[in-house]
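Novice: fold the following for me, if possible:
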Amino acid sequence: MQSQDPYSLDKSKIIEPPKTLGKTVKHLGPGFILSASIVGSGELIATTQLGAKAGFVAMWVILVSCLVKVAVQLEFGKRAIMTGETTFASFNSLPGPKIGKANWTVWTWLVLMLIKFLQVGAIVGLVSVLLNMAFPGVSDFWWLIIVVIAIASIVVSGYYKILEVLSVSMIGLFTIFTFFSLIALQSTESAISIANITSGLQFKIPDGAGMAIVVIGAFGLTGVGGDEIMAYNYWLIEKGYASNTGQNDGTEEWNRRAKGWIKVMYIDAIFAMIVYTLVTVAFFLLGSALLYGKGDFNVGGKAFLENLSNLYTATLGAWAEPFFYFGAFVVLFSTAFSALAAWTRQFTDAFGRVGLLDFDNFKSRKIWLGMLAVVIPTLWALVHLLFQKPVWMIVVGGVSTSIILLVVLFAAIVFKSQRKNSEIKTGGIYEVAFWLSSAMILFVGVWSILSIYI
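Specialist: Below is the predicted model of the structure:
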């Protein structure tokens, strides 16, 4: 565990923001951890399912999902840098009733996260099934135990730097795998044409029964989701963006530092957005080219992965099988460990607002982080063993993520309004992006709720 509290704002931690690109690059990182979480279940499952069911015509859904939500993420990031507050410390100051010590938004998140256990339970289960397929000498049950121990061991250390390095490594590996597969595809009968690409940019709603829930799930799971926007603040704080800025003392020096570190945060978030957008679109193109109209993608974990593996090898050749196993493992494992890192912080923070612990007490927080690093993946494993329907579990989790986005949107609008008298101003491009992002999130969030009843 960390020996110093990364959430304290001490004057000794204040650092002037970098002024050159070379120095700025050294301070990037929070977006990489976010990308490791983003490029995972959304790509291998939701994006694959959307491509398999709708074909190239749905590519615009993926692009919109990846591009429009980043403005809301930036608003959350500004809040963290300017105040040093964690996500739920900020949520607890939002308008509306409190139940006990916690704001209604904290309780809403806790309820919706119960559904999210389905999503990550499916991911952990798929990792174990995948390892069993690659190494059948060990049963998927024992692989499940090994996976739980592995991700718990990574996260229980509590060190931000370990998470950042592992995330960057994972991102690099699955980016190479994805584009290598896409290039190899072009020498086969399933090669992607310009007509395929343009058909996906016409903003047509895919036809077919049940497509609404698939589209909503894909929107929730691809790009930065509601829970990932909320997690971004912890990574910014632990990287040092807030402590580098220092407490707001109303001076011109503080305003200058805040503007400088917010600029670094913009670069971090936008660079991460470019990476996960390119990889997500590449995954979607693979899914549409290889899988559209083929196979059953609502089956159990092993059958689902076998369908994917068989289609990859049938199209690209038998040599592609180990590459598929490796790429799928990297994608799913990166989601599992980065999700656990975020969940331990979020749940500890939320439980602190409810009154189960004093989040600001460093010793108490470390104990809860370590405990949850073991309890949460154990619950994921139990959920997987109970349901064992990974596609359904992940898509339902994506719908929950879309609804969480409504809570996130409400918070972002309030944060923005509270900042209007601040010296930290935003330009016209940001304003347009923020309100466009808000409109899209509101539309899909309401659609998610209505789809449950209609």
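Novice: every contact and neighbour count from this point should use C-alpha atoms.
Specialist: Fine.
Novice: how many neighbours does Phe141 have?
Specialist: Look at Phe141: counted by other C-alpha atoms under 10 Å, it has 15 neighbours.
Novice: tell me which helix or strand comes right after whichever strand or helix holds Phe180.
Specialist: In the assignment (DSSP states H and E), Phe180 maps to helix 160-185. Next in sequence after helix 160-185, counting helices and strands by DSSP H and E, comes helix 194-199.
Novice: now the helix or strand just after that next one: how far from the chain's centre is it?
Specialist: Of the helices and strands lying after helix 194-199 in sequence (DSSP H and E), the nearest is helix 211-221. From the chain centre to the centre of helix 211-221 is a distance of 15 Å (C-alpha atoms, centre = their mean, to the nearest Å).
Novice: surely Trp104 meets Leu110?
Specialist: No: contact criterion C-alpha atoms under 8 Å: Trp104 and Leu110 do not qualify, at 9.9 Å.
Novice: mind listing the strands for this structure?
Specialist: Assigned by DSSP state E, the chain shows strands spanning 98-99, 102-103.
Novice: contacts for the last one, please.
Specialist: Outside strand 102-103, the residues that touch it by C-alpha atoms under 8 Å, 6 or more residues apart in numbering are Phe91, Asn92, Ser93, Leu94, Gly96, Pro97, Arg353, Val354, Gly355.
Novice: narrow those residues to just the buried residues.
Specialist: Buried by 16 or more other C-alpha atoms under 10 Å: Phe91, Asn92, Leu94, Arg353, Val354, out of the contacts of strand 102-103.
Novice: before we go on, could you also do this sequence so I can check it against the first one:
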Amino acid sequence: MTVENDPYARSSQEFKDPPRDFRSTLRHLGPGMILVGSIVGSGELIMTTKLGAVAGFVLLWFVLLSCLIKVVVQAELTRHTISSGKTFLTVFNALPGPAVQRPVWLAIPWMSIVTVVSVVVVILFVNLPETLLTWSTRVLILAGAVVIIVVAAFLIQAYHNHARPRATSAQRPRINWFTWLWLSSLLLTFVNSGAILGGAGQAIELAFPDFMPGGARAWSVVVAIATAALLLSGTYASLEKTFIIMVATFTLMTVASTVLIQWTGYAVTWDDVVGGLSGKMPGPVTTTLILAALAMYAGTGVAYGEMKTYTYWCVEKGYARYIGENQPGEEWARRARGWIRVMYTDVLITMVVYTISTVCFYMLGAAILFANGKDPDGVKTLATLGEIYTESLGSWSAMLFIVGAFFVLFSTVVAGAAGNSRLLADGLTVMGIADPRDYRSRLRFIRIFIIVSLVLYSVAYWLFENPPQMLLITSSLIAALMYPIIGLGVLYLRHCDVDPRIVPGKLTTVWLWICGIALTVISPIGILSALAIQFGWIAIGP
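Specialist: Below you'll find the model as predicted:
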């Protein structure tokens, strides 16, 4: 495939000058709308509203902090990828630290076996009766899984040595600690996305109760099939247009609901807002409250997953190719700075959209659900969330909410599957399993991983069937594990691996340091505090 058709390839002869004015810049925006489509369903509709329901207005400051501190990290990460022409995984696979040559057994067959074995283990843990699920049984199941995985690795190694005795190790690139960690966290990502798929299934079940045997579980499979059909037949441009419509419609509906509650018994007062911005913690602080806050923090603003996938959407939009291959002189630097400015505009406009939407969701949850003592959870999650609309707009809005909730959750499923499939396909190129210069091969793997991801999403929801709890656990763990790495990693890139002609200004650098350190410490402190409270080591609040 030619360079002209491959957005991941660059040439010194192919480039495009950046727009010179704001109006022209607007025509080149778009990746952020896919990002918002991914954020709204998980972080905003479910977890932000849930946090408002359990904490009231007092954590409004933390919601705003969550939206604001990740923006510059996201933008500076993307600055590096679109200016260097390297993908996110390629960049982070080159971070300093331990690295080993990819083992022969680390290939698609072994990863497939690990996935199947992991799913079987989870199925056993979820479905075995409590009387049978003793500690010895748990150890036996886990030991059996480890044995199968290790034996599979040995067999694949032996087959490779027999089939390709003269193959050189030079064909296998080095894989650093981050790539291993990313591979290890994939199952958490699938469970996290399964929660959103299940939420979309619950929305359809609300619209057509008892229509299909299996309820929301069965509908989630239908949603997965519809998502696959859309992604396998669509392009980046069609995705962008679809998300703009979905996000705009539901965001306007949410803002309208927030305004209209001012004429009901749930009106938000100035004291509520001031109290929410005071920086205080609700009391008493419980483990559940901290995990809910961390899950909101992990899923709102720009989540870890969106930080990664945004870099790919910017590449597919053409920003990296428009900059062209790095050349000496001022011409390339001028072009790079221009397209980085376009990217920053996209990031900032996106931030305004999701911050407004996030604050509205939080206020609706705090004003209505907290006041009524309602906590969205389990199979009734969407039904409970619907009350923030029926209480503010009236009972007639129930169907409007169902339609809106479905589309916003559906948009998150679509964006998540599209983004994850690109990451997985790129992972194969980083590990030397696929050729990074073969765009047809990349597209083929993207399509395969779309199907694989959606199957695993469906299995995850079928097993757990509780979107808030699925998000609560996986989002908190992912945030504690990955946010520190992203924060410190982007700081390293800023000072050690960026072209000196396009370094960010002093103000941006200072803000990057503040936000990078905040990302590094907030999640681990939250997890440690939750554990300390759970074991009775500390108590926070009255």
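Novice: rewinding a little: and the contacts of strand 102-103 of structure 1 as CSV, adding distance to Asp268 of structure 1?
Specialist: Below are these laid out as CSV (distance: C-alpha to C-alpha, whole Å):
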residue, distance to Asp268 of structure 1
Phe91, 24
Asn92, 27
Ser93, 27
Leu94, 27
Gly96, 33
Pro97, 35
Arg353, 29
Val354, 32
Gly355, 34
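Novice: which of the residues you listed fall within helices?
Specialist: Members of these lying in helices (criterion: DSSP state H): Phe91, Arg353, Val354.
Novice: and the equivalent of the first one over in structure 2, what does it touch?
Specialist: Pairing criterion TM-score structural alignment: the partner of Phe91 of structure 1 within structure 2 is identified as Phe92. Taking C-alpha under 8 Å, 6+ apart as the definition of contact, the neighbours of Phe92 of structure 2 are Phe178, Thr179, Gly489.
Novice: from Val268 of structure 2, how far off is the equivalent of Thr280 of structure 1 over in structure 2?
Specialist: In structure 2, the residue matched to Thr280 of structure 1 (TM-score structural alignment) is Thr358. For Thr358 of structure 2, the distance to Val268 of structure 2 equals 16 Å [C-alpha to C-alpha, to the nearest Å].
Novice: centroid-nearest residue for structure 2?
Specialist: Gly305 (3.0 Å; C-alpha atoms, centre = their mean).
Novice: Trp104 and Leu110 of structure 1: which has the busier surroundings?
Specialist: Trp104 (19 against 16).
Novice: corresponding residue for the more buried one in structure 2?
Specialist: So Trp104 of structure 1 corresponds to Trp177, using TM-score structural alignment.
Novice: that older thread, most widely separated two among the contacts of strand 102-103 of structure 1?
Specialist: Within the contacts of strand 102-103 of structure 1, Gly96 and Gly355 form the most distant pair, 18.3 Å apart (C-alpha to C-alpha).
Novice: Val299 of structure 1 against Val391, yeah?
Specialist: Yes: counting by C-alpha under 8 Å, Val299 of structure 1 does reach Val391; the two are 7.3 Å apart.
Novice: neighbour-wise, which of these two wins?
Specialist: Neighbours per residue, other C-alpha under 10 Å: of Val299 of structure 1 and Val391, the larger number sits with Val391, 23 against 16.
Novice: aligned partner of the more buried one in structure 2?
Specialist: By TM-score structural alignment, Val391 of structure 1 lines up with Pro468.
Novice: surely its match touches Pro376?
Specialist: Yes: using C-alpha under 8 Å, Pro468 of structure 2 is in contact with Pro376, at 7.4 Å.
Novice: identify the contacts common to these two.
Specialist: Ile46, Lys50.
Novice: I'd like to know which elements the longest helix seen in structure 2 is packed against.
Specialist: The longest helix of structure 2 (DSSP H) is helix 330-364. The contact analysis (3 or more C-alpha pairs under 8 Å, 6 or more residues apart in numbering; DSSP states H and E) places helix 330-364 of structure 2 against helix 31-39, helix 49-55, helix 60-68, helix 71-84, helix 236-260, helix 319-323.
Novice: could you dump those into JSON lines with mean neighbour count and distance to Val120 of structure 2 added?
Specialist: Formatted as JSON lines, these follow (neighbours: other C-alpha atoms under 10 Å; distance: least, C-alpha to C-alpha, whole Å):
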{"stretch": "helix 31-39", "mean neighbour count": "28", "distance to Val120 of structure 2": "29"}
{"stretch": "helix 49-55", "mean neighbour count": "28", "distance to Val120 of structure 2": "31"}
{"stretch": "helix 60-68", "mean neighbour count": "21", "distance to Val120 of structure 2": "36"}
{"stretch": "helix 71-84", "mean neighbour count": "25", "distance to Val120 of structure 2": "36"}
{"stretch": "helix 236-260", "mean neighbour count": "18", "distance to Val120 of structure 2": "34"}
{"stretch": "helix 319-323", "mean neighbour count": "27", "distance to Val120 of structure 2": "41"}
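Novice: with structure 1 overlaid, report how far the longest helix of structure 2 is off on average.
Specialist: Following superposition, helix 330-364 of structure 2 is found to deviate from structure 1 by 0.7 Å on average (mean C-alpha distance after the TM-score superposition for structure 1).
Novice: which of the residues in that helix are buried?
Specialist: 332-347, 350-351, 353-355, 357-364.
Novice: what distance do you get for the equivalent of Gln346 of structure 1 over in structure 2 to Leu186 of structure 2?
Specialist: For Gln346 of structure 1, the aligned residue in structure 2 is Leu423 (criterion: TM-score structural alignment). Separation of Leu423 of structure 2 from Leu186 of structure 2 (C-alpha to C-alpha): 11 Å.
Novice: out of those two, which sits in the busier spot?
Specialist: Taking neighbours as other C-alpha under 10 Å, Leu423 of structure 2 and Leu186 compare with Leu423 leading, 21 against 15.
Novice: next one: the more buried one relative to Ala518 of structure 2, how far apart?
Specialist: Counting by C-alpha to C-alpha, the gap from Leu423 of structure 2 to Ala518 of structure 2 is 26 Å.
Novice: one more: Gly338 of structure 2?
Specialist: 29 Å.
Novice: over to Leu35 of structure 2?
Specialist: 22 Å.
Novice: quick one: the helices in the stretch 301-450 of structure 1?
Specialist: Assignment of helices within the stretch 301-450 of structure 1 using DSSP state H, counting those that start in this stretch yields the ranges 301-316, 320-354, 362-387, 390-418, 428-453.
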